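1. 3D model of this:
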Amino acid sequence: MKNLAILISGRGSNMKSILRAIKSGEIDGIKNVLVISNRPNAPGLEIASKEFGIKTSIVLPDENGQTFDEKLIVELQRNDIFEHNSIICLAGYMRILSPEFVKIYKNKIINIHPSLLPSFKGLNAQKQALIAGVKVTGCTVHLVDDGIDTGPILLQKCVPVYDADTIDSLSARILVEEHEIYVKALKLLASNRLLLKDNKIIQI
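-> Model prediction:
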């Protein structure tokens, strides 16, 4: 059984799909769940606590010299979120984790990105896809490493790009697939069915 921390900054739509899947039993192997936001007014906090009864926490920058990630580590470990027993999901978390944080939770942090990585890394991936004129884009669940959207890929899903697409219409279609593959990836991780070998993820 794994503990799960979900880090959010906003509405937490991927968080909601994950919590719904845990509640329904689609994802098993998860013991305790904690939702943390770096923004106190993030709508996802209320969704987690009121709709799902999940414990939530807010971690803000420290004025006394302690780094943000140091505070985050303290809060995670206070809630039994350690490298050996947990998974951390980034779900619209709008901060870059420090190399020190990634090292402590090596290969236990996953992220969802709205493109078929390694294409269109970073911000505004949907806009990048439209500007590039690609006919297919999608979304990717990957392990988090020291780079920006560079970690080993767990799962991907293709989404067609239509001539009439706008950023909003393409984003909405990608988001539907994000919800599906994030749940699937977490299900595989929680049941120890993914193996990292030579920087590649193998399903076992």
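2. going forward, measure contacts between C-alpha atoms and count neighbours the same way
-> Fine.
3. ok, which stretches of this protein are strands?
-> In the chain, the strands defined using DSSP state E lie at 2-8, 30-37, 55-58, 86-90, 109-113, 136-143, 153-160, 194-197, 200-203.
4. Taking the centroid of the chain, which residue is nearest it?
-> With distances taken as C-alpha atoms, centre = their mean, Leu90 lies nearest the centre of the chain, 2.8 Å away.
5. Quick check: the gap between that one and Ile73.
-> 14 Å (C-alpha to C-alpha, to the nearest Å).
6. right, and Lys157 touches Gly138 too?
-> Yes - in this structure Lys157 lies within contact range of Gly138 using C-alpha atoms under 8 Å: 5.5 Å.
7. Next, the structure of the following sequence, for comparison with the previous one:
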Amino acid sequence: MRVIVLTTSRLGTAGHHLPVIATAKGIEIVAVILSEGFVTNRSKRHWRNLKKIARIGVLGAFNGVRMRRWYGEALNSYCNIQSVEDTCRSLGIRFEKVPSTNSRQTQQLFKDLGADVAISLGNGYISPKVFTIPRHGMLNIHHEILPDYQNAQSIIWQLYNGSAETGYTIHKIDARIDTGDILLQEHVSIKFRDSLAETVTATLAEVFDRSAQGLKKLLENFHRYYDNARPQGTGKKYTTPSYRQYFTILQNFKRLRNINRIPE
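-> Just a heads-up that it's a prediction; the model follows:
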């Protein structure tokens, strides 16, 4: 089976997962495509960001910036994730760059490569002009449980709702975000540490390891999972937490840590 990997991050999910799925039996990764994130409509993006700040407040936006490190720099360091370009070079996988995820260049590459399926590892919205090109469309890994946590940052919203469990979902990509049919899902216990930041990073590292193995298993048994995909049903969407929501997350974290923490 011929597979394309599409990502918008030089580090992160793609760099972590590639060494695992490259060992999948019967799978050829024909190319990894990195979107450089060129924004064609900056005014629309600024307006969207302003509306988000109005919704979550300035303090919520500040917390959002602070939390990025948990999911980015801290996670990459914790897992020793290499850049996707270096990973492709070491694995002998073709590496391509495009200006943006849904660009004409992306569409043309998809057509030229003739893959059976494409995998989204760390992207935002993907247009039907892209995801409908491969014979079996595109799959996405969402590092949360669907449909209950659509568009949600991993772990923090589970804590907000008083849960000590997170997980990942591999689903088909459709015209909306995180709403496609589910192929594979796994629940993972939250790994409680001294701080909320450490808890998020340590847990997400575990979820990354599990989802990489899950994706490998799915690709090796593709039609069994693909043919038995199930619709999500009604879901719930999340965004960056407001300051009040963040305070609830922090309080619930402390309470759940005292109950669930396992000595290292």
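8. returning to that earlier point: which one of the strands of structure 1 lies closest to Leu45 of structure 1?
-> If you check each of these against Leu45 of structure 1 by C-alpha to C-alpha, strand 55-58 wins as the nearest, at 6.4 Å.
9. Identify all contacting residues around that closest one.
-> Val33, Leu34, Val35, Ile36, Ser37, Asn38, Arg39, Pro40, Leu45, Ala48, Ser49 (C-alpha atoms under 8 Å, 6 or more residues apart in numbering).
10. The first one pairs with which position in structure 2?
-> Residue mapping for Val33 of structure 1 onto structure 2 gives Val30, with TM-score structural alignment as the criterion.
11. quick one: the longest helix along structure 1 to chain centroid distance?
-> Scanning structure 1 for the longest helix, with DSSP state H as the assignment, gives helix 167-190. When distances are taken as C-alpha atoms, centre = their mean, to the nearest Å, helix 167-190 of structure 1 is centred 10 Å away from the chain's centroid.
12. Quickly note the distance from Phe110 of structure 2 to Leu6 of structure 2.
-> Phe110 of structure 2 is 10 Å from Leu6 of structure 2, by C-alpha to C-alpha.
13. Those two: which is more packed in?
-> Leu6 (25 against 22; other C-alpha atoms under 10 Å).
14. Quick check: the more buried one vs Val117 of structure 2, distance?
-> For Leu6 of structure 2, the distance to Val117 of structure 2 (C-alpha to C-alpha) stands at 11 Å.
15. Next up, the contacts around Tyr71 of structure 2.
-> Tyr71 of structure 2 neighbours (C-alpha under 8 Å, 6+ apart): Val200, Thr201, Leu204.
16. Same check on Asn3 of structure 1?
-> With C-alpha under 8 Å, 6+ apart, Asn3 of structure 1 has these contacts: Ile30, Lys31, Asn32, Val33, Asp80, Ile81, Asn85, Ser86, Ile87.
17. do Arg173 of structure 1 as well
-> Taking C-alpha under 8 Å, 6+ apart as the definition, contacts of Arg173 of structure 1 comprise Val159.
18. one step back: ok, of the contacts of Tyr71 of structure 2, which come out buried?
-> For these, a neighbour count by 16 or more other C-alpha atoms under 10 Å gives the buried set as Val200, Thr201, Leu204.
19. Distance-wise, check the equivalent of the last one over in structure 1 relative to Asn79 of structure 1.
-> If I follow you right, that is Leu204 of structure 2. Residue pairing (TM-score structural alignment): Leu204 of structure 2 is matched to Ser171 of structure 1. Distance of Ser171 of structure 1 to Asn79 of structure 1, given as C-alpha to C-alpha: 34 Å.
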